[in-house]
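J.: Sequence plus predicted model, see below.
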Amino acid sequence: MSAVDLFSALLVVLGCVLLSAFFSGSETALTGASLAHMHSLEREGDRRAIVVSQLLRHKNRMIAALLFGNTLFNIAGSAVMTSLLIALVGENGAVYATFVMTALLLIAAEVLPKTLAINHPDRFSLTVARPVHLFVSVFGPLLAGVELLVRAMLKLAGVELGHGRTMLSPYDELKSTVDILHQEGNVERSARDMFGGVLDLTVMHVSDVMVHRTKMRAVDADLPPHQIIKEVLASPYTRMPLWRERPDNFIGVLHAKDLLRALDAAGGDASRLKIDEIMLAPWFTPEATTLEDQLQAFLMRKTHFAFVVDEYGEVMGLVTLEDILEEIVGDIRDEHDSAMPGVRPQKDGSVVVDGASPLRDLNRAMDWRLPDEEATTIAGLVIHEAGAIPEAGQVFRFHGFRFEVLRKMRNRITSLRVTPELQAEE
């Protein structure tokens, strides 16, 4: 074999390896490219992002084309290298060619380009988009036939394409993605919580965030006006529910600003006030209303307060606009609120928690991951996991935490000590 033929053969092998690396890296980059980033670049007018999006819309055909190209040049390079080494060293050249091409293709055509593509998928995808698109277009008819053959073979095997692509709903996928980005340090905890709160509005109901009837501050509408004024002034809230005859018979809502206007109009004489004329009509909303629907209803009615009723029309509690907004931005405190009510961190790493503390508030405040699907409060979670109402002093371990029941009143757990397992072991 002449030197020219040897040099030409080596160039062909090198070219095949480079082209194989191109197809191998392109496959990794394009399958790992961010659709959101490409969509953003599309809106900015980046033509390469448009090409990437077109390729991803026909992912099966794109992958078939890239595998075809990769396989074609792997085989071509191996064939040329085998012929070259057989011509140089004889029949043993085939064995040498196997080892040489395996090492060469593994390092230069697989590991190296794929490592580069994994670390820079978007940039790599934009770079290779046009040549890959041209290759897919040229070999389109052949690849369409391959795709049909593959689908037919899978159908014979009982596999239906398009079913079971993901076990997660878009809601779960978005939450999981943001959570992973937070763990990697790309998203702040506050941003992750706010994003998760917005998504949760579609799956949570007003019964999950309402103030229970037993914790509502309400006033008897038949009390003397001056006494009602004292009750309103003593309350940290601007809206006060009014009841008549019995505490669960709510007849309206008294706004502190309306009360002050009426008192000013009466010349400061409380005895001239007529509470029934000042109060606002009550608004009742079903407990199954989602927070998203309730938020829209608040915006349409231009009010911030509603009574929550069960299927029998009994008042279960109340929900406010602030309750819904807190699911997005976290606890909203003013000068009348206490910091983290019902949650008292201890020096040993444990936290003493009121049984009625909402799980979602605890998770936000302490950055915990206690499940809130089966229970709304920390006491409800312990009862659900224990399968019974525990006694004071009992200790449970689940979900990576140690729960000790400190106090119990009748059938209610009023106080618990919660300790993460790491601190509990120490």
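T.: Structure's in. What do you need?

J.: switch to C-alpha atoms for all contacts and neighbour counts from now on
T.: Will do.

J.: what's near enough to touch Val100?
T.: If you count contacts by Cα atoms under 8 Å, 6 or more residues apart in numbering, Val100 has none.

J.: For Lys302, see how far away it is.
T.: 76 Å (Cα to Cα, to the nearest Å).

J.: Distance-wise, check the residue nearest to Leu359 when sequence neighbours are not counted relative to Ala356.
T.: Residue nearest to Leu359 in three dimensions, not counting chain neighbours: Thr377, with 5.1 Å by Cα to Cα, 6 or more residues apart in numbering. Look at Thr377 and Ala356: by Cα to Cα, they are 5 Å apart.

J.: ok so, going back, surely the residue nearest to Leu359 and Asp361 touch.
T.: No: in this structure, Thr377 is not within contact of Asp361 by Cα atoms under 8 Å, at 9.3 Å.

J.: Do a quick rundown of the strands in the protein.
T.: Secondary structure of the chain (DSSP state E): strands located at 211-212, 219-220, 239-244, 246-255, 284-286, 305-309, 315-320, 343-345, 351-354, 395-398, 401-409, 412-420.

J.: residues making contact with the fourth one?
T.: Around strand 246-255, the neighbours that count as contacts under Cα under 8 Å, 6+ apart are 220, 238-244, 278-282, 314-315.

J.: Closest one to Glu184 out of these, please.
T.: Thr238 (42.7 Å; Cα to Cα).

J.: that older thread, with respect to Ala49, which of the strands of the chain lies nearest?
T.: strand 315-320 (44.5 Å).

J.: what angle sits between the closest one and strand 239-244?
T.: If you take axes from the mean of the first three to the mean of the last three Cα atoms, to 10 degrees, strand 315-320 sits at 160 degrees to strand 239-244.

J.: what's the burial count for Arg213?
T.: Number of residues near Arg213 (other Cα atoms under 10 Å) recorded here: 16.

J.: you'd agree it is up against Asp310?
T.: No: Arg213 is beyond contact range of Asp310, at 12.0 Å (criterion: Cα under 8 Å).

J.: between those two, what contacts are shared?
T.: Met316.

J.: which residues does the residue most central in space within the chain contact?
T.: By Cα atoms, centre = their mean, the chain has its centre lying nearest to Lys175, at 1.1 Å. The contact partners of Lys175, taken as Cα under 8 Å, 6+ apart, are 195-196, 199.

J.: filter the residues you listed to the buried ones?
T.: 195-196, 199 (16 or more other Cα atoms under 10 Å).

J.: what would these look like in CSV with distance to His120?
T.: Listed next are those as CSV, based on distance: Cα to Cα, whole Å:
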residue, distance to His120
Phe195, 26
Gly196, 28
Leu199, 29
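
J.: let's bring in a second model and compare:
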Amino acid sequence: MDTSVSLLLIALLIALSAFFSTAELAVAASRRVRLRQLLDQGEYRAQAVLKVQEEPGDYFTVIQIGQNSVAILGGIVGEGALSPFVQQLLLRVGVAMETAQTAGVLTSFVVVTSLFILLADLFPKRLGMVAPEQVAVRVVGPMHFFLAVFHPIVWFFSRLTDALFKLLNLPQRRDDTITSDDILAMAEAGAEAGILDASEHEVIENVIELDTRTVTSAMTGRERIVYFLLDDSDELIKARIDQYPHSTYLVCDGDIDHVVGYVDSKFLLSRVLKGQPLSLRSEGLVHKALMVPDRLTLSEVLDQFRQAAEDIAVILNEYSLVVGIITINDVMNTVMGGLVSPLDEEQIVQRDADSWLIDGVTPIPDVLRALELDGLPHQDDYQTLAGFLMVMLRRIPRRTDAVEWGGYRFEVMDVDSHKIDQVMVTRLRSGPDGPGGAAQQAHMDSASKAL
């Protein structure tokens, strides 16, 4: 075969192979969400790509037939494509015939193979990865032509492939269900790429966590609740409002565990301006409070707020004792995270690269995020950092008590009436077999036996 004809055939085969490689990777890498966006924007070819992704068997069978056919033809044509030219060139400079023939074959093989690797494999696949959806909508039309041409062969091999999948009990369709983990992974990738700000990434994570975080992680604890008793005098009510200004106050009968309802401070202010007494037994002043169990998630309590048309709820444990209160603002503050926390005292303060001062009531998800930990032992048994220390120590912690786990040292810095106020967390520099790792294992064993 003439050298020019051989080179033309090789160029054609490289182009075909590049097309099949691009068509294969582009469709496989295309995101269904992005394809639906293109379809909504009027790109109707995206519908064909979505259909191929739903039933990819015939499509990829054509690609494999095409690629294997091109590879075989490329080997036949390429073997002698450049051999005569290289051989003649070497003979002119005095190289022996046998050596010139061998060098010609090797040179032809190396050059043709390199061209196929570069132009028919690496370049088209990288192109398909960079912009998969845009490439997929352009190649899906021509691929339908090849589907029609090779239909009998495609049908035969597709049925054999289907039989193998059934024999091995393998799924024949891709699972395109998007989970919360997928959303978090995409958000993290967007943050790393600079598309999302750190605060936006945090908000997305917090929204996803609403289904896993319980109300106790965002509540105002029992000891911090400001409440009135039904028989409190006007002077006592005014003094308490002056000392603890809030928009809403619980009203109890005798003690905090007997909640009658709640009163809105604006109604109290209205009575003061009108010169009326602040008697909490006045009709219509105290509203019935929404009661929720302490095992509800933040997402579930939002549903309760919507159904009851309330924005405050009293949280009860299994013994019907009040453990705290939660408002819709508490849930929203949990979602907004760092966007609103600068207005309040931060629960987690990073002192340097290897140490943090953390409030004992800080929710565990916030602690894990700050320390970049995947989890803590027996995590279902507590909601806060203080709870983690209690579970690990198996007693009420005292100042200077410490637990070492996961490469960190958790030391109690301040305790107020058995309540852990501050914990110093320090990153340990020892390896898993060093002092830190040994202490971690000791604590783990102790906690496991106690549980």
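T.: Yep, that arrived. Since the structure is predicted, the reported quantities are computational estimates derived from the model, not experimental observations.

J.: now the helices for the stretch 1-150 of the second structure?
T.: Taking DSSP state H, counting those that start in this stretch as the criterion, the stretch 1-150 of the second structure contains helices spanning 3-29, 32-40, 45-54, 57-79, 83-92, 97-117, 123-130, 132-149.

J.: same thing with the stretch 151-300 of the first structure?
T.: 170-183, 189-200, 206-209, 225-234, 256-265, 275-278, 291-301.

J.: Pick the most buried one from the ones you listed.
T.: helix 206-209 (a mean of 23; mean count of other Cα atoms under 10 Å).

J.: Return the mean post-superposition distance for that one against the second structure.
T.: In the superposition with the second structure, the average deviation recorded for helix 206-209 of the first structure is 2.8 Å (mean Cα distance after the TM-score superposition for the first structure).

J.: Now for the counterpart of Ala117 of the first structure in the second structure: which residues touch it?
T.: The alignment partner of Ala117 of the first structure in the second structure, by TM-score structural alignment, is Gly128. By Cα under 8 Å, 6+ apart, Gly128 of the second structure lies in contact with 22-23, 25-26, 29, 135-136.

J.: now Asn411 of the first structure, nearest residue through space, not along the chain?
T.: Closest to Asn411 of the first structure by Cα to Cα, 6+ apart is Ile389, at 6.9 Å.

J.: how deep is the one you found tucked in, by neighbour count?
T.: 16.

J.: Surely it and Gly380 touch.
T.: No: the criterion here is Cα under 8 Å, and Ile389 of the first structure misses it with Gly380 at 9.4 Å.

J.: Redo the helices of the stretch 1-150 of the second structure as TSV? Include distance to Val349 of the second structure.
T.: Putting the helices of the stretch 1-150 of the second structure into TSV (distance: least, Cα to Cα, whole Å) gives the following:
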stretch	distance to Val349 of the second structure
helix 3-29	42
helix 32-40	39
helix 45-54	48
helix 57-79	54
helix 83-92	72
helix 97-117	54
helix 123-130	41
helix 132-149	43
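
J.: Which among these is found nearest to Gln441 of the second structure?
T.: helix 3-29 (43.5 Å).

J.: Which residue range of the first structure does that closest one align onto?
T.: Aligned by TM-score structural alignment, helix 3-29 of the second structure falls on residues 6-32 of the first structure.

J.: List the contacts of the aligned residue in the second structure for Val351 of the first structure.
T.: Applying TM-score structural alignment, one finds that Val351 of the first structure aligns to Trp356 in the second structure. Residues near Trp356 of the second structure by Cα under 8 Å, 6+ apart: 348-350, 424-426.

J.: Which of the residues you listed are conserved in the first structure?
T.: Shared with the first structure under both residues aligned by TM-score structural alignment, their matches' Cα atoms under 8 Å, the contacts from the contacts of Trp356 of the second structure are 348-350, 424-426.

J.: average gap between the match of helix 3-29 of the second structure and the second structure?
T.: Relative to the second structure, stretch 6-32 of the first structure is 1.5 Å off (mean Cα distance after the TM-score superposition for the first structure).

J.: ok, how many other residues are close to the counterpart of Leu142 of the first structure in the second structure?
T.: Using TM-score structural alignment, the partner of Leu142 of the first structure in the second structure is Ile153. Using other Cα under 10 Å, Ile153 of the second structure is surrounded by 14 other residues.

J.: One more: the one 3 residues further on?
T.: Neighbours of Phe156 of the second structure under the rule other Cα under 10 Å: 12.

J.: For the closest residue to Gly406 of the second structure other than its chain neighbours, give me its contacts.
T.: Excluding the flanking residues, the one nearest Gly406 of the second structure by Cα to Cα, 6+ apart is Gln440, at 7.0 Å. Gln440 of the second structure sits next to 403-406 when contact means Cα under 8 Å, 6+ apart.

J.: and if we set it to 10 Å?
T.: Residues near Gln440 of the second structure by Cα atoms under 10 Å, 6 or more residues apart in numbering: 403-409, 432, 446.

J.: Repeat that for Leu122 of the second structure.
T.: With contact set as Cα under 10 Å, 6+ apart, Leu122 of the second structure has these partners: 18, 21-22, 116.

J.: Which pair in those has the greatest spatial separation?
T.: Greatest spatial distance in the contacts of Leu122 of the second structure: Thr22 and Phe116, 13.4 Å, computed using Cα to Cα.

J.: okay, and the common contacts of those two?
T.: What both Thr22 of the second structure and Phe116 touch, as defined by Cα under 10 Å, 6+ apart, is the set 122-123.

J.: Contacts only, for the residue lying closest to Gly342 of the first structure once chain neighbours are set aside.
T.: Excluding the flanking residues, the one nearest Gly342 of the first structure by Cα to Cα, 6+ apart is Asp354, at 5.0 Å. By Cα under 10 Å, 6+ apart, the residues touching Asp354 of the first structure are 341-344, 377-379, 406-407, 413-417.

J.: Repeat that for Tyr44 of the second structure.
T.: 35-36, 38, 137.

J.: aligned partner of it in the first structure?
T.: Tyr44 of the second structure maps onto Arg47 in the first structure, by TM-score structural alignment.

J.: With Ile76 of the second structure instead?
T.: So, by TM-score structural alignment, Ile76 of the second structure is matched to Ala79.

J.: count of residues packed around that match?
T.: 16.

J.: do you know how far it is from Val206 of the first structure?
T.: 69 Å.

J.: Ok, Val13 of the first structure next?
T.: 68 Å.

J.: same thing with Pro236 of the first structure?
T.: From Pro236 of the first structure to Val206 of the first structure the distance is 22 Å (Cα to Cα).
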